[in-house]
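Peer 1: only geometry, no sequence info:
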């Protein structure tokens, strides 16, 4: 069923007779438009894509199945005019994206707005074959760049230099944009799950966490690997690594359609607790990946949402010891009926780097 038809099926439940889509990612999902200025209005029988004159030619090339309209007046007036022309009296709007200022101006124009939450996101959560193909291409680009980074990982170089080189390699692999800034975190900095690269030099015995993503046709990938620089006393670093690796394995093996997301989280979390590190794993086990690098489903102890076939998400347990260092291993999976299809292929065995 077409995306627009699936959306219209929800109108009655949402108590709307049309919907205004302004989130750029959701606009792209519905229309294929890759520009930075545009919105969508869908009624029971019509679908209108609106942009400004700068993107007219681009819209004509990219947007199919929508009436394309070029803005000729102030945006709230344009929205009101379209609603009047197509008989929309109770438009839904994306409450996570419309600003209070825009909402107030639309109310002034006598529109009976109704907030809707996660309507498009609920469609995006299950991937089509085409979307999955794009995600796999994004994974390949990211993995190729990481393999080419290996010769540059050595003692004496800085996190910042490695991150800059890594971003260069990702772009050379064809990534037009990066889903987020590359994370390179070494030594005690690796205990920060979202550390930013610094001028800290890599030292012997350091755990080094690399967290990065690739892109293909707007779709993202996201993965993490942890390496170890050879040193004299590295037994605890190894212990942390193999505990996280086992937690990751248990979580991946638990994936199948029909279970709650929290079951996958528990598979990793319970093992880490058993090893005595439960207090040092504070984030969820994973998150969805698609047009956004962080999207539904959330794989955490809080989420009782049922996992469905063709969802795509990360599995990324970690242990983070303040003042010492941390380990995270992150892979991407696609859900099949009774198993997880592993999308990432980089080795999981601990790599100990000489020199």
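Peer 2: That came through, no problem. Because the structure is predicted, anything quoted here is derived from the model rather than measured. Residues are numbered from 1 along each chain as shown.
Peer 1: Every contact and neighbour count from this point should use C-alpha atoms.
Peer 2: Fine.
Peer 1: In the stretch 251-355 of the chain, mark out all the strands, start to finish.
Peer 2: Using DSSP state E, counting those that start in this stretch, the strands of the stretch 251-355 of the chain run over 286-288, 295-299, 312-315, 318-321, 325-328, 331-335, 340-342, 352-353.
Peer 1: Adding distance to residue 5 and mean neighbour count, write those out as CSV.
Peer 2: Converted to CSV, the strands of the stretch 251-355 of the chain look like this (distance: least, C-alpha to C-alpha, whole Å; neighbours: other C-alpha atoms under 10 Å):
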stretch, distance to residue 5, mean neighbour count
strand 286-288, 24, 23
strand 295-299, 21, 22
strand 312-315, 23, 28
strand 318-321, 41, 24
strand 325-328, 41, 28
strand 331-335, 25, 23
strand 340-342, 29, 18
strand 352-353, 53, 17
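Peer 1: also this one, for the comparison:
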């Protein structure tokens, strides 16, 4: 058997070959892939199953190129659309014994696993049947740089999000609660073509906007209030994430316009310089320097942004201690914010594709 992937379409097979090379460099014979986004990235199978106690299945990538998909009978027909039957294992109630027996029969005697993608309970059950070795962050580095097809999907996802943001004047109406506005936003995503939300929407009025991850509640939007909206959708499997902070109604007070201007200036300073070769912590520092000059740096309480793709939050992180360096093909959010618990906050967010020469706003 040559060390070439035998299962699935060429895109996914090519990704598994890249993983295979990485595993060989680390000295591992096989890897059990259980993280839902990683499983999908390598196989095209079942992205929407993040729960550790579900049984949508696992992909095993081996050193000799014979890769396997494990799932239960509910997913058999879907799996066969992507995977040859000889490399498919359908398990029942005794799934862990079935996995161990299947792999042992094919010469796998030691299995790597994703520590962040396997529960303590599952690890205990499977390791009693087959020796397991932790292999951290094997697939995630492969997902950092998006290929042309992924970028096209992310552009569509971002375009839908822009459409939702353009609808905010018709959604953030006085008399509506945060929760009601969040529901209107969710409907708008679906109307524009999103398959689902990428994460629970944030709609936060006045002081609630000082909570970076506020949960929409019964606070009512009024004439003369600020509203922070942080929302994202999923289209063609890929996520979007954007934030805007707006004033509803009458002329905004100076404290709001000054706060928002500072946030937008910090974002502009980053977007002017961000590009390949820049350290992620340097991007963060650019925003913080703007706030420091204005004497409000202590109000910037989170990272500048994060990678985005199949998941809303993935690598790299734009934080003050990040060691990663930006590379072409990475897509990151740039979302500086300022927060005042007494009366409100502001955040402004765009998605930036790192290109060979700079960046492109999605």
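Peer 2: That came in fine, so what should we check first? Quick caveat, the model's predicted, so the values are computed rather than measured.
Peer 1: related to what we said a few turns ago, of all the strands of the stretch 251-355 of structure 1, which one comes closest to residue 266 of structure 1?
Peer 2: Among the strands of the stretch 251-355 of structure 1, the nearest to residue 266 of structure 1 by C-alpha to C-alpha is strand 295-299 (9.5 Å).
Peer 1: so where in structure 2 does the closest one end up aligned?
Peer 2: Mapped onto structure 2 using TM-score structural alignment, strand 295-299 of structure 1 covers residues 314-318.
Peer 1: Tell me the mean distance between that stretch and structure 1 once they are aligned.
Peer 2: The superposed stretch 314-318 of structure 2 is, by mean C-alpha distance after the TM-score superposition for structure 1, a mean 0.6 Å from where its aligned residues fall in structure 1.
Peer 1: which residue ends up closest to the midpoint of structure 1 in space?
Peer 2: Computing the C-alpha centroid of structure 1 and ranking residues by C-alpha atoms, centre = their mean puts residue 293 first, at 1.6 Å.
Peer 1: right, and that residue touches residue 222 too?
Peer 2: Yes: counting by C-alpha atoms under 8 Å, residue 222 is a contact partner of residue 293 of structure 1 at 6.9 Å.
Peer 1: Nearest to residue 16 of structure 1, out of the strands of the stretch 251-355 of structure 1?
Peer 2: Ranking those by distance to residue 16 of structure 1, with C-alpha to C-alpha as the measure, places strand 295-299 first at 23.8 Å.
Peer 1: Provide the contact partners of the closest one at residue level.
Peer 2: 121-122, 125, 261-262, 264-265, 284-289, 305, 307, 311, 313 (C-alpha atoms under 8 Å, 6 or more residues apart in numbering).
Peer 1: now those: which count as buried?
Peer 2: The neighbour count (16 or more other C-alpha atoms under 10 Å) marks 125, 261-262, 264-265, 284-289, 305, 307, 311, 313 as buried among these.
Peer 1: Report the outermost residue of structure 1 with respect to its centre.
Peer 2: Structure 1, farthest from centre, C-alpha atoms, centre = their mean: residue 232 at 38.1 Å.
Peer 1: dump the residue contacts of residue 19 of structure 1.
Peer 2: Counting by C-alpha under 8 Å, 6+ apart, residue 19 of structure 1 has contacts 41-43, 91-93.
Peer 1: rewinding a little: so what's the residue nearest to the centre of structure 1 up against?
Peer 2: Residues in contact with residue 293 of structure 1 (C-alpha under 8 Å, 6+ apart) are 179-180, 220-222.
Peer 1: The closest residue to residue 275 of structure 1 other than its chain neighbours sits in which helix or strand?
Peer 2: In space, and not counting its chain neighbours, residue 275 of structure 1 is closest to residue 243: 7.4 Å by C-alpha to C-alpha, 6 or more residues apart in numbering. Here residue 243 of structure 1, judged by DSSP states H and E, is contained in helix 235-254.
Peer 1: average offset between that helix and structure 2?
Peer 2: When structure 2 is superposed, helix 235-254 of structure 1 averages 0.6 Å from its matched positions, counting by mean C-alpha distance after the TM-score superposition for structure 1.
Peer 1: what do you get for stretch 134-147 of structure 1?
Peer 2: Mean deviation for stretch 134-147 of structure 1: 1.5 Å (mean C-alpha distance after the TM-score superposition for structure 1).
Peer 1: Could you pull out the helices in the stretch 151-300 of structure 2 for me?
Peer 2: Using DSSP state H, counting those that start in this stretch, the helices of the stretch 151-300 of structure 2 run over residues 168-171, 178-191, 254-273, 280-293.
Peer 1: what's the last one aligned against in structure 1?
Peer 2: With the alignment judged by TM-score structural alignment, the segment of structure 1 matched to helix 280-293 of structure 2 spans residues 261-274.
Peer 1: The residue farthest from the centre of structure 1 contacts residue 205, correct?
Peer 2: Yes: if you go by C-alpha under 8 Å, residue 232 of structure 1 and residue 205 touch, sitting 7.0 Å apart.
Peer 1: ok now do the nearest residue to residue 47 of structure 1 once chain neighbours are set aside, which residues does it touch?
Peer 2: Leaving out its chain neighbours, the residue that sits closest to residue 47 of structure 1 by C-alpha to C-alpha, 6+ apart is residue 66, at 5.1 Å. Counting by C-alpha under 8 Å, 6+ apart, residue 66 of structure 1 makes contact with 31, 46-49.
Peer 1: Residue 352 of structure 1 now?
Peer 2: 227-230.
Peer 1: hmm, try it at 10 Å
Peer 2: Contact partners of residue 352 of structure 1, counting by C-alpha atoms under 10 Å, 6 or more residues apart in numbering, are 205-207, 226-231, 238.
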